[in-house]
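Peer 1: Below is the sequence, then the predicted model.
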Amino acid sequence: MSQIKFPKRKSGRKRKIQAYQKLLYKKVLFYKKKRKKRTFYKKGSNRKMGRGIFSRKNFEIFGTICLLSLAVVVFGHVVRWNPTARKEPNVVQQKLSTSEDYQILPAESGPCGRPEIIQDFIVENPYSRSGIPLDAVNGIVVHYVANAGSTAEENRNYFENLKDTHLTKASSHFIIGLDGEIIQCIPLDEISYASNERNSDTISIECCHRKENGKFTKKTYKSLVKLTAWLCASYGIPSSDVIRHYNVTGKLCPLYFVRHEDAWTEFLSDIQKKLEKNG
């Protein structure tokens, strides 16, 4: 009869070693799995964020651009609405600082009182302001600018720029704008280049107009009547010595007053009424 062989029991020391090995093996597996999970999470997050326009780096760049744009817009509004932040002078200050011949003469009361006049004299030059004195003031000549829609300032600057362009000789003592503003370009004791052989003894007035037919706006006409009446009263000129450029050279100027004789007669009548009221 064969004997049954029972497996030998391991000693206590061996059992401890095996148990420790199993524990160590489990820990190694645990850390490996944990590390894999972390790596998978990072890779997953990268895939989720993407590598195109939605990447973290691009988001940071986009955010920076937005903040800078917002700062520029805010600064612009601050400068726009805070006059003290701007260093630009206003129009009057700029002209006063660049031209000693600029001033505004306030309007005077009375039927022949002086209207408000903006004195903005042209720089002396051979083409628009010669500085030659008037022999006398024996009449007033009315003109139109023949450039529909242009302003008084634009026509004044045209005369000024002739010193550089040398295109022709031209100027006027006064220019009346579309809104009735009056700009004086030449002192009243000097000649202007406007009325040919009558330059030496007349004062010239140019008038702006909106349309090609040369008809003046109501504001332009009103200022023309006031200015002409004031000049007539100041120099003792009768309304009969207020003439058109047409009466000197035959040129169709001022166009509307040449083609509409009744309008010209009415204009002279309006001046005469003011002179009579003035006494």
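Peer 2: Looks like it came in fine.

Peer 1: For the rest of this, base every contact and every neighbour count on C-alpha atoms.
Peer 2: Noted.

Peer 1: give the contact list for the most centrally placed residue in the chain.
Peer 2: By CA atoms, centre = their mean, the chain has its centre lying nearest to residue 91, at 10.8 Å. The contact partners of residue 91, by CA atoms under 8 Å, 6 or more residues apart in numbering, come to none.

Peer 1: could you measure it against residue 148, distance?
Peer 2: Distance of residue 91 to residue 148, computed by CA to CA, to the nearest Å: 25 Å.

Peer 1: ok, now residue 60?
Peer 2: The spacing between residue 60 and residue 148, counted by CA to CA, is 57 Å.

Peer 1: more crowded one of the two?
Peer 2: residue 148 (15 against 12; other CA atoms under 10 Å).

Peer 1: Structure two is appended below for comparative analysis:
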Amino acid sequence: MRFQKRKAEYLKKRRRRRQLRMLKRYLLLAGMAVGAVFLLSAGVRAISRLPIFHPGQPIAEIEIPSWITQDFLMPNPYSRPQKELKKVNGVVVHYVGNPGTTAKQNQSYFNSLAETHATYASSNFIIGLEGEIIQCMPLNEVAYCSNDRNSDTISIECCHPDESGQFTQETYDSLVKLTRWLAETFSLTEEDIIRHHDVTGKICPKYYVDHPDAWAAFRKDVFAEPF
């Protein structure tokens, strides 16, 4: 009887030791799995922060997001001279100055300069009243928009509903999205995002010249989160 009791206790202790070994093994494997997931996620975050554009890479090879509509101007000396843009050191924000007009109407105006010869003007992008984005010319071509900074910046014209020059919420949201993508693509800083006013002193974009606090808030919105 005592022998059977000792045997039962021995078997019980043996099972307990086996369970403890299995628990330790499980905890070790679980820890390794958690560590692997952490390292993988950290690696993905690090890769996602890498600039999309790399020095030496042709600007023409940059992939344009699907939320941008490409509607290029006809090549002509007045709005699309097809001069190569070799570097991008900034983004210049403008307003169209024609209240209530659409992105397509402004794109058509730039196109018409090929025939009217009225002036030299264009933009890389136009953002409409409903937030639609039209790309008027390839990223690797100079636009006639920002005077002395035409040769090293990307220009964005924004539509507005009234004389105040304030953008609709849809236009503003698309401007933040587009500017953020350009800043990430070309590794730009907050100081590289400027107004036409900062180049020539022109009251453009009007609302953000009249309200410098709103301009500062816009740039903060662009860089609200790390790339």
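Peer 2: Great, that's in hand. Quick caveat: nothing in here was measured; it's all calculated off a predicted structure.

Peer 1: which residues in the stretch 151-279 of structure 1 form helices?
Peer 2: Secondary structure of the stretch 151-279 of structure 1 by DSSP state H, counting those that start in this stretch: the helices cover 152-165, 218-235, 245-249, 255-259, 261-278.

Peer 1: Distance to residue 179 of structure 1 and mean neighbour count added to those helices, as a markdown table?
Peer 2: Output for those, formatted as a markdown table (distance: least, CA to CA, whole Å; neighbours: other CA atoms under 10 Å):
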| stretch | distance to residue 179 of structure 1 | mean neighbour count |
| --- | --- | --- |
| helix 152-165 | 9 | 18 |
| helix 218-235 | 6 | 20 |
| helix 245-249 | 23 | 17 |
| helix 255-259 | 18 | 19 |
| helix 261-278 | 18 | 15 |
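
Peer 1: Including distance to residue 211 of structure 1, could these go into a markdown table?
Peer 2: Formatted as a markdown table, the helices of the stretch 151-279 of structure 1 follow (distance: least, CA to CA, whole Å):
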| stretch | distance to residue 211 of structure 1 |
| --- | --- |
| helix 152-165 | 15 |
| helix 218-235 | 13 |
| helix 245-249 | 19 |
| helix 255-259 | 10 |
| helix 261-278 | 16 |
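
Peer 1: List just the one of these that sits closest to residue 139 of structure 1.
Peer 2: With distances scored as CA to CA, the stretch of the helices of the stretch 151-279 of structure 1 nearest to residue 139 of structure 1 is helix 218-235 (8.3 Å).

Peer 1: which residues touch that closest one?
Peer 2: Outside helix 218-235 of structure 1, the residues within contact range by CA under 8 Å, 6+ apart are 112-115, 137, 140, 176-182, 207-208, 237-239, 267, 270-272, 274-275.

Peer 1: same thing with stretch 245-252 of structure 1?
Peer 2: Residues external to stretch 245-252 of structure 1 that are found in contact with it (CA under 8 Å, 6+ apart): 141-143, 195-198, 253-254, 258.

Peer 1: Buried members of those residues into PyMOL, please.
Peer 2: Command for PyMOL, covering only those of those found buried under the criterion 16 or more other CA atoms under 10 Å:
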select buried, resi 141+142+143+195+198+253+254+258
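
Peer 1: Now flag whichever of the contacts of stretch 245-252 of structure 1 is closest to residue 14 of structure 1.
Peer 2: Taking CA to CA as the measure, residue 14 of structure 1 lies nearest residue 143 of those, at 127.5 Å.

Peer 1: Could you find the counterpart of that closest one in structure 2?
Peer 2: Under the alignment (TM-score structural alignment), residue 143 of structure 1 maps onto residue 94 of structure 2.

Peer 1: looking at this, its match is in a strand?
Peer 2: Yes - counting by DSSP: H, G, I helix; E, B strand; the rest coil, residue 94 of structure 2 is located in a strand.

Peer 1: Where do the strands of structure 2 begin and end?
Peer 2: Per DSSP state E, structure 2 carries strands over the ranges 69-70, 90-95, 125-127, 133-135, 153-158, 193-195.

Peer 1: In TSV, list the ones you listed along with distance to residue 117 of structure 2.
Peer 2: Below are the strands of structure 2 laid out as TSV (distance: least, CA to CA, whole Å):
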stretch	distance to residue 117 of structure 2
strand 69-70	24
strand 90-95	22
strand 125-127	21
strand 133-135	22
strand 153-158	20
strand 193-195	26
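
Peer 1: So which of the ones you listed is nearest residue 103 of structure 2?
Peer 2: Minimum separation from residue 103 of structure 2 across the strands of structure 2 (CA to CA) falls at strand 125-127, 5.7 Å.

Peer 1: how close does that closest one sit to structure 1?
Peer 2: Strand 125-127 of structure 2, aligned to structure 1 and superposed, deviates on average by 0.1 Å (mean CA distance after the TM-score superposition for structure 1).

Peer 1: Flag every buried residue along stretch 3-16 of structure 2.
Peer 2: Going by neighbour count (16+ other CA under 10 Å), nothing in stretch 3-16 of structure 2 comes out as buried.

Peer 1: Please tell me which residues of structure 1 that stretch aligns onto.
Peer 2: The aligned range for stretch 3-16 of structure 2 is empty, by TM-score structural alignment.

Peer 1: tell me the contacts of the aligned partner of residue 244 of structure 1 in structure 2?
Peer 2: Using TM-score structural alignment, the partner of residue 244 of structure 1 in structure 2 is residue 195. By CA under 8 Å, 6+ apart, residue 195 of structure 2 lies in contact with 92-94, 204-205.
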